[in-house]
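**Q** Fold the following for me, if possible:
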Amino acid sequence: MEHGRRKIGFLSATISTTKMGRKLPILGLVFLCSALTSSAQSPEFNEPWKNPNIALAIDPYERNEIDWEKLATDKRVVAIIHRATIGDRADRKYGERRDEAKKRGYKWGAYHFGKPGDPIKQADFFLDTVKPAADDLIAL
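**A** Below you'll find the predicted structure:
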């Protein structure tokens, strides 16, 4: 196998060549990683609330207060995804918030925050706590 160093613009890369002349696509990988990194750092992902055209979902848990009247003034908020359980403990505000959110017309979802231990027991506990309706989004 022969190795060569090629300078391409401001980049230089070592390209491995086999006897059949196939090249390892190092530069393609570098450009792909660069593109993925820069798009993940764009305001669209880091600060979606600043774009008036993006729908928002909020993610509360029992220690967050929700001002339902103020929330209703932002028409971009379309869904609430609530942490219903953590390990073997239920969020005390889950039921009342689910009822209020659905009454106000929000899409509703719930998720389980897993902890070390028996995953099947935790999943069963989550499902028993949430009692999901057909239109609820659930995530374990």
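**Q** C-alpha only now, for contacts and for neighbours.
**A** Will do.
**Q** How far does stretch 101-109 stretch from one end to the other?
**A** Start and end residues of stretch 101-109 are separated by 10 Å (C-alpha to C-alpha, to the nearest Å).
**Q** One more, please, to line up against the first structure:
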Amino acid sequence: MAARINVVIDLSHHRETVDFDAVKGDGIVGVIHKATEGLGFSDKTYAARRDEARRRGLLWGAYHSGVGANGSDQADFFIKTADPDEQTLIVLDYETNPTGPTMTLDQAREFVGRVEEITGRYPGLYSGRLIKEQLGGVTPPDPVLSNCFLWIAQYGGPRPLDVPPTFKTWTLWQYTDGVHGPEPHRVKGVGQCDRNRFNGGLAQLKKLWGVRRKSGAKAR
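**A** Below you'll find the model as predicted:
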């Protein structure tokens, strides 16, 4: 296994200013940004930041914050708003909703299935305690969610613990929210922020993102 690289951050409109030149200069390779939530909220900073990040050669991803509503309808709203191309990483943010009904496992399955139907690929699943509580120790693997890569949130320990059996391993690990968890917490051009380790090397990260290697190029 290649080294676990620390080159991905995630952002939303809550981060009011971002300097993508400084972000790239600090060694960040990929940015995953909030696009939508529920059935009607869209992050107004998403499109402009996508263009800014890509002009600087950064990998771009989009996530949807799930709520307790029809999963297929949420997927339609997300895809229409985020407008992902083949090199946009797509993710369902599956966690407890502090302002209303929380998405259920069945609604998450609806979302994942609908995204695959529209795009031809499965999204990643971001979660922490919620997915551990619901799928921890559960076998056999969930027939739908097992198609997703796992982006796990855990702000303690040298590595993610208690990965549900539905997932063979973790792919991304959000190890800090910019305050809690091990260092480093900061990124130039952003400050304290969510940072993520990838369970592999740069070539594997680009493969996850859908970036095709140029003919003759060597993996790193």
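**Q** Relative to residue 56 of the first structure, how far out is the residue nearest the centre of the first structure?
**A** Centroid-nearest residue in the first structure: residue 45, 10.0 Å away (criterion: C-alpha atoms, centre = their mean). Per C-alpha to C-alpha, residue 45 of the first structure is found 12 Å from residue 56 of the first structure.
**Q** any idea how far the lengthiest helix in the first structure is from the chain center?
**A** When the first structure is parsed with DSSP state H, its longest helix is helix 26-40. Centre-to-centre, helix 26-40 of the first structure and its host chain are 21 Å apart (C-alpha atoms, centre = their mean, to the nearest Å).
**Q** what residue of the first structure takes the place of residue 9 of the second structure?
**A** Superposed on the first structure with TM-score structural alignment, residue 9 of the second structure falls opposite residue 58.
**Q** That match contacts residue 80, correct?
**A** Yes - using C-alpha atoms under 8 Å, residue 58 of the first structure is in contact with residue 80, at 4.9 Å.
**Q** So between the two, which is more surrounded?
**A** residue 80 (21 against 12; other C-alpha atoms under 10 Å).
**Q** so who does the match of residue 9 of the second structure touch?
**A** With contacts defined as C-alpha atoms under 8 Å, 6 or more residues apart in numbering, residue 58 of the first structure is in contact with 77, 79-82.
**Q** which one in the first structure is aligned with residue 57 of the second structure?
**A** With TM-score structural alignment as the criterion, residue 57 of the second structure lines up with residue 105 in the first structure.
**Q** State the distance from its match to residue 93 of the first structure.
**A** From residue 105 of the first structure to residue 93 of the first structure the distance is 18 Å (C-alpha to C-alpha).
**Q** Settle it for me: which of these two has more neighbours?
**A** residue 93 (17 against 11).
**Q** which position in the second structure aligns with that one?
**A** Here residue 93 of the first structure is matched to residue 45 in the second structure, going by TM-score structural alignment.
**Q** The second structure: matching residues for the helix or strand containing residue 71 of the first structure?
**A** Under the criterion of DSSP states H and E, residue 71 of the first structure resides in helix 68-72. With TM-score structural alignment applied, helix 68-72 of the first structure matches the range 20-24 in the second structure.
**Q** Over to stretch 118-130 of the first structure?
**A** On the second structure, the counterpart of stretch 118-130 of the first structure by TM-score structural alignment is residues 70-82.
**Q** And the contacts of the matching stretch?
**A** Here stretch 70-82 of the second structure makes contact (C-alpha under 8 Å, 6+ apart) with 35-40, 42, 46-47, 62, 64, 66, 106-115.
**Q** how about 7 Å then?
**A** 35-36, 38-39, 62, 64, 107-108, 110-111, 114-115 (C-alpha atoms under 7 Å, 6 or more residues apart in numbering).
**Q** ok, of the residues you listed, which one's closest to residue 92 of the second structure?
**A** The closest of those to residue 92 of the second structure turns out to be residue 64 (C-alpha to C-alpha; 5.1 Å).
**Q** helix or strand right after the one helix or strand the closest one maps to?
**A** According to DSSP H and E, residue 64 of the second structure maps onto strand 59-65. For strand 59-65 of the second structure, the succeeding helix or strand toward the C-terminus, using DSSP H and E, is helix 71-82.
**Q** average distance between that following helix and the first structure?
**A** With mean C-alpha distance after the TM-score superposition for the first structure, helix 71-82 of the second structure departs from the first structure by a mean of 0.6 Å once superposed.
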